[in-house]
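**Student:** Below is the structure, and that's it, no one-letter string:
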């Protein structure tokens, strides 16, 4: 089953100008390769390859890589009667109501990797384009609670992975950001692990809040 769109909005070019350039960052490239629902505002005959060779008419909806969807959303067609942009974006399913409600109920029970391999990166990027305070707050709390669980299980990886049920499911459901943290923290004592994860939490909290402030 699919979740209804959060609400269609048009991304504005002024928001993207506040982003820090990450042209050569593998993480940024992989994050931007994740897909977002995109609705075309007018027919674009030259982009039929994006639709498996079928015509792209006004109202056509496609899941496109975020980097391309954003480019289309900030591109203004020529002509005084043209729409404000070639396309508009919807919030991805990974950040839709069903997933957010599950995260609010119990962040540790959600397989965030199944939602998006770079889940937090996707959330951060979408907050550059969407004015949605709830998404930012839910992601911050999710990151905080899961960070503590990661710190604990990083000290007991072998035991955790040998257990059936929730423990193994949690570790296999980490997104790439969380997996990088797990690798970094492996072998460190719990006190140092918590210190590093708390530092990560603060840095990520600052970035998320900064993205929200650019929308004010």
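**Tutor:** Everything's here; your move. Just so we're clear, the structure is a prediction, and the values are computed from it rather than from any experiment. Numbering: from 1, shown residues only.
**Student:** Every contact and neighbour count from this point should use C-alpha atoms.
**Tutor:** OK.
**Student:** buried ones in stretch 70-77?
**Tutor:** 70-74, 77 (16 or more other C-alpha atoms under 10 Å).
**Student:** hold the first one in mind and look at this next one:
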């Protein structure tokens, strides 16, 4: 069996949920000492649990919880990404920002968010490739940008950097022959 650590960490990301039913004995989730969890209580649950509770329908009244978008995907963050995606520290929003967004977009129909995230990835990828091919820039002015990369972007940077390094090595070998 194969376990993807990035998928596990993405699923562990907390998302805001609101309980739609009273749940006996689960008050400790909200910080109560073992009482009932009341209808309307808002808590942050791991994505895997929130999703499972949101899609299940234990009664004819509907789901046990409703999910909301996490702060990492809030309108404030989307506005910042629209303004200049390269200035947003995605890692501070969520270490697995794009993976979290993809999982949430499976549950929510947010066409504008899809467009914003697509443009963000395109613009940031160009900057990542530039930093990866120019290691001196990554150590200087680009260092702050690189610290803000989420895990997907870090893998992209690593691949682009290794590719540039391999190309330089191949070119050096070709000149010798």
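**Tutor:** Done, it's in. What you see is a predicted model; the values in this text were computed from it and never measured.
**Student:** Can you calculate the TM-score here?
**Tutor:** Overlay of the two chains. TM-score (TM-score structural alignment, normalised by the length of structure 2): 0.85; 164 aligned residues with a C-alpha RMSD of 2.0 Å.
**Student:** ok, the buried residues of stretch 70-77 of structure 1 vs residue 192 of structure 1, which is closest?
**Tutor:** Of all the buried residues of stretch 70-77 of structure 1, residue 70 has the smallest distance to residue 192 of structure 1: 39.0 Å, by C-alpha to C-alpha.
**Student:** Can you name the two of the buried residues of stretch 70-77 of structure 1 that sit furthest apart?
**Tutor:** 70 and 77 (14.5 Å).
**Student:** Which residues are in contact with the residue positioned nearest the centre of structure 2?
**Tutor:** Centroid-nearest residue in structure 2: residue 97, 1.8 Å away (criterion: C-alpha atoms, centre = their mean). The contact partners of residue 97 of structure 2, by C-alpha atoms under 8 Å, 6 or more residues apart in numbering, come to 72, 90-91, 150-151.
**Student:** Looks like residue 78 of structure 2 contacts residue 116 (just checking).
**Tutor:** Yes: at 7.0 Å, residue 78 of structure 2 counts as touching residue 116 under the criterion of C-alpha atoms under 8 Å.
**Student:** which residues are common contacts for those two?
**Tutor:** In contact with both residue 78 of structure 2 and residue 116: no residue, using C-alpha under 8 Å, 6+ apart.
**Student:** Could you check how far the closest residue in space to residue 54 of structure 1 that isn't next to it in sequence is from residue 96 of structure 1?
**Tutor:** Counting by C-alpha to C-alpha, 6 or more residues apart in numbering, residue 48 is the residue found nearest to residue 54 of structure 1 once chain neighbours are left out, at 5.5 Å. Remark: distance between residue 48 of structure 1 and residue 96 of structure 1 (C-alpha to C-alpha, to the nearest Å) = 28 Å.
**Student:** Now check structure 1 for the residue matching residue 122 of structure 2.
**Tutor:** In structure 1, residue 122 of structure 2 lines up with residue 144, judged by TM-score structural alignment.
**Student:** got a list of what its match touches?
**Tutor:** Residue 144 of structure 1 neighbours (C-alpha under 8 Å, 6+ apart): 198, 201.
**Student:** Likewise for residue 48 of structure 2?
**Tutor:** 11-12 are the contacts of residue 48 of structure 2 under C-alpha under 8 Å, 6+ apart.
**Student:** Alright, I will stop here.
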